[in-house]
Structures are given as structure tokens and as C-alpha cells.
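In: Predicted model and sequence below, questions to follow.
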Amino acid sequence: MTESIKGNILTPSGWVHGAIAFGDRIEDISGGITDPQHNSDDYILPGFIDLHVHGGAGKDVMEGGDAVHTIARIHARHGTTSMLATTMTAPPEDIDVALTAIGNAVKQRGKDEARVLGAHLEGPYINSGKLGAQPNFARPATLAEVQRLEAMAPLKVITVAPEIAGHLELVRALADEGMRVQIGHTLGSYEEGVAALDHGASGFTHLFNAMSPLHHREPGMVGAALAHAEYAELIPDLLHVHPGAIKTALRAIPRLYCVTDSTAATGMPDGEYMLGRHIVHKCMGGVRLPDGTLAGSTLTLDQALRNLVGLGLELADAVKRVSTNAADYLGIEERGRLKPGAYADLVVMDRNLNLKAVYIEGERCDLNDA
């Protein structure tokens, strides 16, 4: 059954004032090229894509079971139409539980849920000296182990500290298998970052956070990203990264995209929640370990979009940062853009960027609390 909605439609060619017709995929976009400032109609945007999601609605990916489905529902209510469920550094048995559940969620999307595209394996192949909020179960990687994990759920993104012995060779092997290898939770130098990129690494995990910083005589991993990266993810909750640093990254990295790094505390009141094996505390809009270390966020991508526009980005550019660039990073042509043949993943927002409707593969989601 075909549905049609009208408004200011953001297409790959620019804004169209008209109608978009769709079933599970977009069938037609009609109307004329326009500047949305010439009318007061709603914005119709590509659905948001989040490649770093740990939790939401009180649930954590590491719980396994049905937790991923609950998480996918809460994020759908904030405009995320597809996502990567993200693991924590943990003992092997915990990661197995999480990936088994993610694999099941990939096979079957439930009602009102964002599409789970696969997993982001954030650890355990990180540097124990740069854990951030990760539990201390870091260990070196082997190709055989990653291949075993890949059999449980599609590993779309894997975070690696390239300075660990043997990891540069692993980066090349994983990239050759089609995984997006990201540099993160690392004490690596600028030179080690450049070497990782030369070996096939393609991005950086939550840029600036949990990596060696930029200094004018020791550029560090941040310097490698700013000088050489085509893609990197960044958390724009205005707590993890200063607005000035966000603007620096936007100028330096052509296809910077935004993630939430959201936790079980997302969409929940202040209090205690789990992040993997850690107890974390939500207070004053942030999530922290008992020692004050930032431990993920409560961000949603609709708020990320508003934050980017508040920093001065044009809406069309901000949408790329929460949708199109992430799709391009994964090599997905049929999401993250509104064009005939693409999935009907749509977000409708009013002129103040408040969410009015979300469609996932043509299905309108219930935006009310479960």
C-alpha cells in the first residue's frame, strides 16, 4: 500500500517542496526545487543512522536476550531508523551472549524498532591504558577469534588500538574481509595512527575521547585523524567534546558523522544503570562512573541534529552528519537518503526540529512511550 506525505523533502539533489510516495521503499518524489525558507511546511528528512548504541530505556546491549529490541524501540522514537548495537570490553562469555542476541535482532525487526544492521564491537581489542569507561578486560585480538564472533552477528564496525602487538596486521586482514576497522581507546602515536590507516583502518571511534590528544609537537591519534581521516564518529552531546573542537573536526574531516554512544540511561530518569559490568550514574544530563569519568551518554540523534544546527550548521549538512555519512561509511546505498528505490526510512520534523513522525521501511512508528 502506497502512502504519500507532503513537505520540504531533503533529497540528494537538494530541497524539494512537494510529496513523497512510498511503500516499504520510496516510489516517487514530486515537486519543485525550493528553499524551505519560502514556506512554513514540515521537513521530511532521511532517517537517522546511529553506529554506536550501547543502550536505552533502562536496557544494555550486554544483557543479551530481548534488550536489543527495547533499545531499538527507544531510539526509533527519536528518529533513528537503523543502528549498530554496540558491545563493551568484557569476558568472552559476555560478548558471546550479547552478539547472539544482536544476531537474532538482525534477522527479525520488531514493530516500532529501528533496523539493527549488525554489531559495533567496541573492544576488547583496546589499550588497557586508555579504557575510558570500558571495564578492564582488554586483550589482544586474533583473526580466528574475530571470525568466530562474526559467525554470531555481522560485525560491521570493530574498534581496535593499533599500537598493540599484532594489531596492524589484523587491521589489514579485517579490512580485507569487509569490516570497518576504527581506531579507538588508544595510546597510539600520530605515526601509529597513520600506519593503521595505511593498513586499511577507515575511521576513529568517538573522536577526541579515549585517544592520545593533539599537541603541536606530538600530534597524537587526534592529530592523525584531523590530518588524514575521511570518516570519523563524534559524540555531539556538548559534554564529550567542546563545541570548538567539534567545529575543528567538521572543518578537517570531510565525512564526519555523529553517534550517540548512548547507554541504558537514555530516556530514563536520573539514577544508577549498568554499562556492561560497570555501574554508571545519570545526573544532570550526563552519565558517569563513580570517579566522574564520562561513561557513554543519554544522547539521541534528534537532539544531536538540533545541537549541530545550534552550532551553526545548515540543516542539510547536519542531516548528512546524522544519516547519510554513516550510510556511506558502511557502503549502504539504500538508506540515509531520500530517492526512489531507497528504503522508506523517513523522519518528519517541524520548523523547530521537533519530531512529528518516523517511518521505518514504510511503517509509521508509535512515538509514545512504551
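Out: Good, I have the coordinates.

In: Going by C-alpha atoms from here, please, whenever you check contacts or count neighbours.
Out: OK.

In: ok, which stretches of the stretch 51-200 of the chain are helices?
Out: Here the stretch 51-200 of the chain has its helices, by DSSP state H, counting those that start in this stretch, at 67-76, 92-107, 143-150, 167-176, 190-198.

In: quick one: the longest one to helix 67-76, angle?
Out: Think helix 92-107. Here helix 92-107 runs at an angle of 60 degrees relative to helix 67-76 (axes from the mean of the first three to the mean of the last three CA atoms, to 10 degrees).

In: now the angle between helix 143-150 and helix 92-107, please.
Out: Using the same axes, to 10 degrees, the direction of helix 92-107 lies 50 degrees away from that of helix 143-150.

In: And for helix 92-107, what's in contact with it?
Out: Helix 92-107 is contacted from outside by 61-66, 68-69, 85, 87-89, 115-119, 149, 152-154, using CA atoms under 8 Å, 6 or more residues apart in numbering.

In: before we go on, here's another structure to hold up against the first:
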Amino acid sequence: MTTRVSGKVVTPTGVVRQGCVEIDGDRISAVAEYPTTRDGHWVVPGFVDIHTHGGGGHTFTTGDPASARAAAAFHLGHGTTSLLASLVSSPFALMRDATAAFAPLVAEGVLAGIHFEGPYLSGARCGAQNPEFLRDPSVDELTELVDLGDGAVRMVTLAPELPGALDAVKLLVSRGVVAAVGHTDATYDETLAAVAAGASVGTHVFNGMRPVHHREPGPVLALLGSPNVVCEFVADGVHLHDGTLAFAASVAGADRTALITDAMAAAGMPDGAYELGGQAVTVADGVARLARDASIAGSTLTMDAALRQAVGAGIAVPDAVRMLSTTPARAIGLGDRVGALRAGLRADLVVLDDDLNVVRVMRAGDWVS
């Protein structure tokens, strides 16, 4: 049976003002213009969050599969139909256990993959990462994790100035894993060396990085200026001023900008006391900070709120949608499966009202209750 969803359909190339998405089973069968359509709702591809640590009171960071299922379900209700389970810096035993625990969820489709944000990060730029667990990149550790995951490990964030980092980047790329640059005190040239070695994502650019200086541009300008790097931005109005977000997105363009949540368990929850990577976090007015030094500790963001923030910052809806869906899907190698309203792709879509609030969510052809 064919299902039809009509409205203002956002395709990879723009908006079909009066259009219809046709779904057959779990696939999109066609996207067409229907001049008689008068439905004012937006119809956009399901959001793809390539950097999130949890939500709805649940976390990915402990490696607990039940908690991971619940966190993914929470974000699904906000339009995120594909996400990476992001872990923070931790002992190797936890990394190994989490990989074994999450690999079946990846195979099942609950998760799109695993993202290790650390522990191969700069102590000077660790932010809310636990300094107790930071260490230099290990090719042996990464090889074991990639082998264990059997395709589940999708991305690893590391600081390229650390000893062994470039060898780690080359190893990851050779195994089909995305190497990302983040939490780094690298120079401009050190960052470009990582890009030359195959790094293709900038982890929450600006945050957890050596700041821009006119005589030492550092990682931010190196990543923004690299045509083969997708730059993540946390569009919550806290990590970045809206003016910074709009400027950086205009430099990178919609095809190199991935809006992420960097959400922790507190997303969708009341203010109060939480935990991230073994560290106490306090959430006040929706902003998560470490209790020990007030560093920003992830976010309480959801992808639908990120869309509204980006549009409020002046980014056009079609461009913002590409930044939330099409570009991040391509960045982690899933652009041929999800991230756009195009025939043959999985039928993941979000229906939004004129204020860009979620009305309905479809994943793999089924409406989410």
C-alpha cells in the first residue's frame, strides 16, 4: 500500500512548495509536485544527529543498551531518525564493553553507529571531558574496537597534535571509520596534516579548540577552509552566538555544515544534578555545566530545537534542513540510505508546522507514536 504525505516538501535541492512524498513499505518511492495540495505543513527528511550523548534522562556514555534504546527513542520523538551514540573519554575496558553492547543495536537499526569522542584528546582543551581518562592515540586500541564492532564504530574524535594521532587517523580511514578533529590545541598546520591524512569532520567547531588568532589561525580556520571537511556546530545559542553560527555556516555552506545536539541525558529533563563521564553536572535554565569548574558539559538540545535556532539565526529553512539531515548523513557514509527525501532512500521524514514544531515523525515507513 502506498502512503502519501503532502505539504511543503524540502528536497536536497530546495523546496517543492506544493508537493507529495510517496512511500511504499519502508522506502520512498517518489517525490512529486502536486499543484492541488494546500497543506501548509513542512515535510522534511528525518534528522541525522552524528553527535549526541543521551537524552530524556538516559545516556549512551555508560554502554548500557537499555539506556541507549531509551535515549534513541527520546530523540526520535523530536525528529531524529538516525543518530550516533557518542561516548566520552573513558577507560579502554568501558570502550570495549560499550562497543560489544551497542553493536547489536546498530545491526538492528536503533543506532546508526558508535562515536568515540575521546579519550585521545588535548588536556588543555578537554572541556567537560574527564581529564583522568585522557591519553595518546593507540592504534592497537582502535584496531581492537573496530574489529569488535564489525562496522558499528562509525566515528572517532581525536586531537591531531598528540603523538600517534596521524597514524590513528590513517588507520581509521583505512577501516572505513570517520576520523574527526576535536578537543584540540593543534596549530593550523597540525590540523591540516590531519586533514591530509584523511580526517573529514570537525567536532563541534569552535568549542574545545584553540581559539582563532590572526597570526595563528589554529584548527577552526583550518577546518572551515578545508573543502573536504564537514564542520559540526551546536546550534543552541549557548555553545555559539547566533552571529558566529550564521557566519561559520555561510563559510562552510550547507554541504559542509552539520548541526548537532551534543546532548546529554538532561535533554528534555528538568534542571538539576546529572552526570557525564563520571563527573557531576549541574543544569540551570537548560544549560549543562560541570559542577567543578562550570565548563559547558554538552547540551540539553534536540534537533528540532536546533532547526528553529538556526532559522532564527538567519539560515534559510532548506539550507538548515540539509545541515540537519543530508550533510550529516553523508559525513558518516550513510548518504545513500538516509538524510534526504529522495526515491529509494529509507522513508524517514518529519512533518513540521509553520513554527517548525514537530507534528509527526515517520521512520522506515511507520509513523512514530
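Out: Yes, it's here. Since the model is a prediction, treat every value here as computed from it, not as a measurement.

In: what's around residue 99 of the second structure, how many residues?
Out: Residue 99 of the second structure has 25 neighbours, counted by other CA atoms under 10 Å.

In: Could you pull up the residues touching residue 193 of the second structure?
Out: 160, 166.

In: which position in the first structure aligns with it?
Out: Using TM-score structural alignment, the partner of residue 193 of the second structure in the first structure is residue 195.

In: distance of its match from residue 231 of the first structure?
Out: Distance from residue 195 of the first structure to residue 231 of the first structure, counting by CA to CA, to the nearest Å: 16 Å.

In: Same question for residue 262 of the first structure.
Out: Distance, residue 262 of the first structure to residue 231 of the first structure, using CA to CA: 20 Å.

In: Between the two, which is the more surrounded one?
Out: Relative neighbour count places residue 262 above the other of residue 262 of the first structure and residue 231, with 28 against 22, counting by other CA under 10 Å.

In: how about the nearest residue to that one, chain neighbours excluded?
Out: residue 297 (4.6 Å; CA to CA, 6 or more residues apart in numbering).

In: Tell me, how many residues neighbour the one you found?
Out: Residues near residue 297 of the first structure, counting by other CA under 10 Å: 28.

In: That one: what's it in contact with?
Out: Residue 297 of the first structure touches 237, 260, 261, 262, 263, 265, 266, 286, 287, counting by CA under 8 Å, 6+ apart.

In: Ok, residue 191 of the second structure next?
Out: By CA under 8 Å, 6+ apart, the contact list for residue 191 of the second structure reads 160, 161, 181, 218, 219, 222, 223.

In: try 7 Å this time
Out: Residue 191 of the second structure is in contact with 160, 219, 222, counting by CA atoms under 7 Å, 6 or more residues apart in numbering.

In: top of those residues by neighbour count?
Out: Neighbour tally across the contacts of residue 191 of the second structure (other CA under 10 Å): the maximum, 32 neighbours, falls on residue 160.

In: what's the spacing between the residue nearest the centre of the second structure and residue 28 of the second structure?
Out: Closest to where the C-alpha atoms of the second structure average out (CA atoms, centre = their mean) is residue 50, at 2.3 Å. Distance of residue 50 of the second structure to residue 28 of the second structure, computed by CA to CA: 22 Å.

In: Could you do residue 192 of the second structure as well?
Out: Distance of residue 192 of the second structure to residue 28 of the second structure, computed by CA to CA: 39 Å.

In: And for residue 317 of the second structure?
Out: Residue 317 of the second structure is 22 Å from residue 28 of the second structure, by CA to CA.

In: ok, those two, which is more surrounded?
Out: Between residue 317 of the second structure and residue 28, counted using other CA under 10 Å, residue 28 has the larger neighbour count: 25 against 20.

In: show me the contacts for that one.
Out: Going by CA under 7 Å, 6+ apart, residue 28 of the second structure touches 22, 342, 343, 344, 345, 346, 347.

In: Let's have the contacts of residue 191 of the second structure in a markdown table, adding distance to residue 274 of the second structure.
Out: Shown next, in a markdown table, are the contacts of residue 191 of the second structure (distance: CA to CA, whole Å):
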| residue | distance to residue 274 of the second structure |
| --- | --- |
| 160 | 31 |
| 219 | 31 |
| 222 | 35 |
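
In: returning to what we had before: need the counterpart of the residue nearest to residue 262 of the first structure in the second structure.
Out: Applying TM-score structural alignment, one finds that residue 297 of the first structure aligns to residue 299 in the second structure.

In: Check which residues of stretch 125-139 of the first structure are buried.
Out: Within stretch 125-139 of the first structure, the residues scored as buried using 16 or more other CA atoms under 10 Å are 125-128, 130-139.

In: can you tell me which of those lies nearest to residue 42 of the first structure?
Out: Nearest to residue 42 of the first structure among these is residue 133, at 39.2 Å by CA to CA.

In: Now do stretch 331-348 of the second structure: distance to the chain's middle.
Out: How far stretch 331-348 of the second structure lies from its chain's middle: 15 Å, per CA atoms, centre = their mean, to the nearest Å.

In: Alright, I will stop here.
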